[in-house]
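Sequence isn't available, so here's the structure alone:
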């Protein structure tokens, strides 16, 4: 699986998508890709704020981070901090699942 960030628009009024996808995994066979998506589908409750679309290669799971909402929340100094935190949450949640179940 690939963990990445798509910045739709920068600045305080922008938005960023933090996402889990298989599109960038060119070395995977279609069978391996489907197996990873199946594993992920069994753990969606761990990140309930994400939207899940297992029929896709891009944006299998994703969450929109609205920059303005994050800044107004006072939990983060900048929206970049919130994006990094969300990407860490995504990888720390799913990487152990993929490693454990593949080994």
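That came in fine, so what should we check first? This is a predicted model, so every value here is computed, not measured.

Every contact and neighbour count from this point should use C-alpha atoms.
Noted.

in which helix or strand would I find residue 18?
Secondary structure assignment for residue 18, by DSSP states H and E: strand 15-21.

Report all helices and strands that that strand contacts.
Counting contacts by 3 or more CA pairs under 8 Å, 6 or more residues apart in numbering; DSSP states H and E, strand 15-21 is packed against strand 2-9, strand 61-66, helix 79-102.

closest one to residue 21 among those?
Comparison of those against residue 21 by CA to CA identifies strand 2-9 as nearest, at 5.2 Å.

Is it correct that residue 70 is in contact with residue 82?
Yes. If you go by CA atoms under 8 Å, residue 70 and residue 82 touch, sitting 6.9 Å apart.

most tightly surrounded among the helices and strands packed on strand 15-21?
Of all the helices and strands packed on strand 15-21, strand 61-66 has the most neighbours on average by mean count of other CA atoms under 10 Å, namely a mean of 21.

next, the one to line up against it:
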């Protein structure tokens, strides 16, 4: 659903280009998930000073078009994944330079 709607909105919106290239950026964010055994298994909790986080967390790296801020792609992982690791997954979807 995310991929289909992101592509539809991106393709329907006019975007300026630079030297024929679409202007893109990547950024990371993390989201709290419901406190369930399934989420705990899929998304191990981070710890700080030996104390676990209150909720499991998902890390998301987004690729967006700079002028509209529309997301064009995303990769998801655990808090143990670096943003660079997740950004590498976006290369197959869009030719980007890291």
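Cool, the structure landed. Quick caveat, the model's predicted, so the values are computed rather than measured.

TM-score for this pair?
After superposition, the two chains reach a TM-score (TM-score structural alignment, normalised by the length of structure 2) of 0.32; 55 aligned residues with a CA RMSD of 4.0 Å.

that older thread, would JSON lines of the helices and strands packed on strand 15-21 of structure 1 with distance to residue 16 of structure 1 be doable?
Formatted as JSON lines, those follow (distance: least, CA to CA, whole Å):
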{"stretch": "strand 2-9", "distance to residue 16 of structure 1": "4"}
{"stretch": "strand 61-66", "distance to residue 16 of structure 1": "5"}
{"stretch": "helix 79-102", "distance to residue 16 of structure 1": "7"}
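
Residue 39 of structure 1: which of the ones you listed is closest?
Nearest of those (CA to CA): helix 79-102, 7.4 Å.

hmm, back to that, of all the helices and strands packed on strand 15-21 of structure 1, which one comes closest to residue 32 of structure 1?
Minimum separation from residue 32 of structure 1 across those (CA to CA) falls at helix 79-102, 10.5 Å.

can you give me the angle that closest one makes with strand 61-66?
With axes from the mean of the first three to the mean of the last three CA atoms, to 10 degrees as the basis, helix 79-102 of structure 1 and strand 61-66 are set at 170 degrees to each other.

Which helix or strand lies directly C-terminal to the helix or strand harbouring residue 39 of structure 2?
Using DSSP H and E, residue 39 of structure 2 falls within helix 37-42. Moving toward the C-terminus from helix 37-42 of structure 2, the next helix or strand (DSSP H and E) is strand 47-48.

Next SSE downstream of that next one?
Counting by DSSP H and E, the next helix or strand C-terminal to strand 47-48 of structure 2 is strand 51-52.

After that following strand, which helix or strand is next?
Per DSSP H and E, the first helix or strand lying C-terminal to strand 51-52 of structure 2 is strand 57-65.

packing partners for that next one?
Counting contacts by 3+ CA pairs under 8 Å, 6+ apart, strand 57-65 of structure 2 packs against strand 24-32, strand 71-78, helix 83-88.

Check structure 2 for its longest helix and report it.
For structure 2, the helix with the greatest residue count under DSSP state H is helix 2-12.

Report the buried residues of that one.
The neighbour-count check on helix 2-12 of structure 2 (16 or more other CA atoms under 10 Å) flags 6, 10 as buried.
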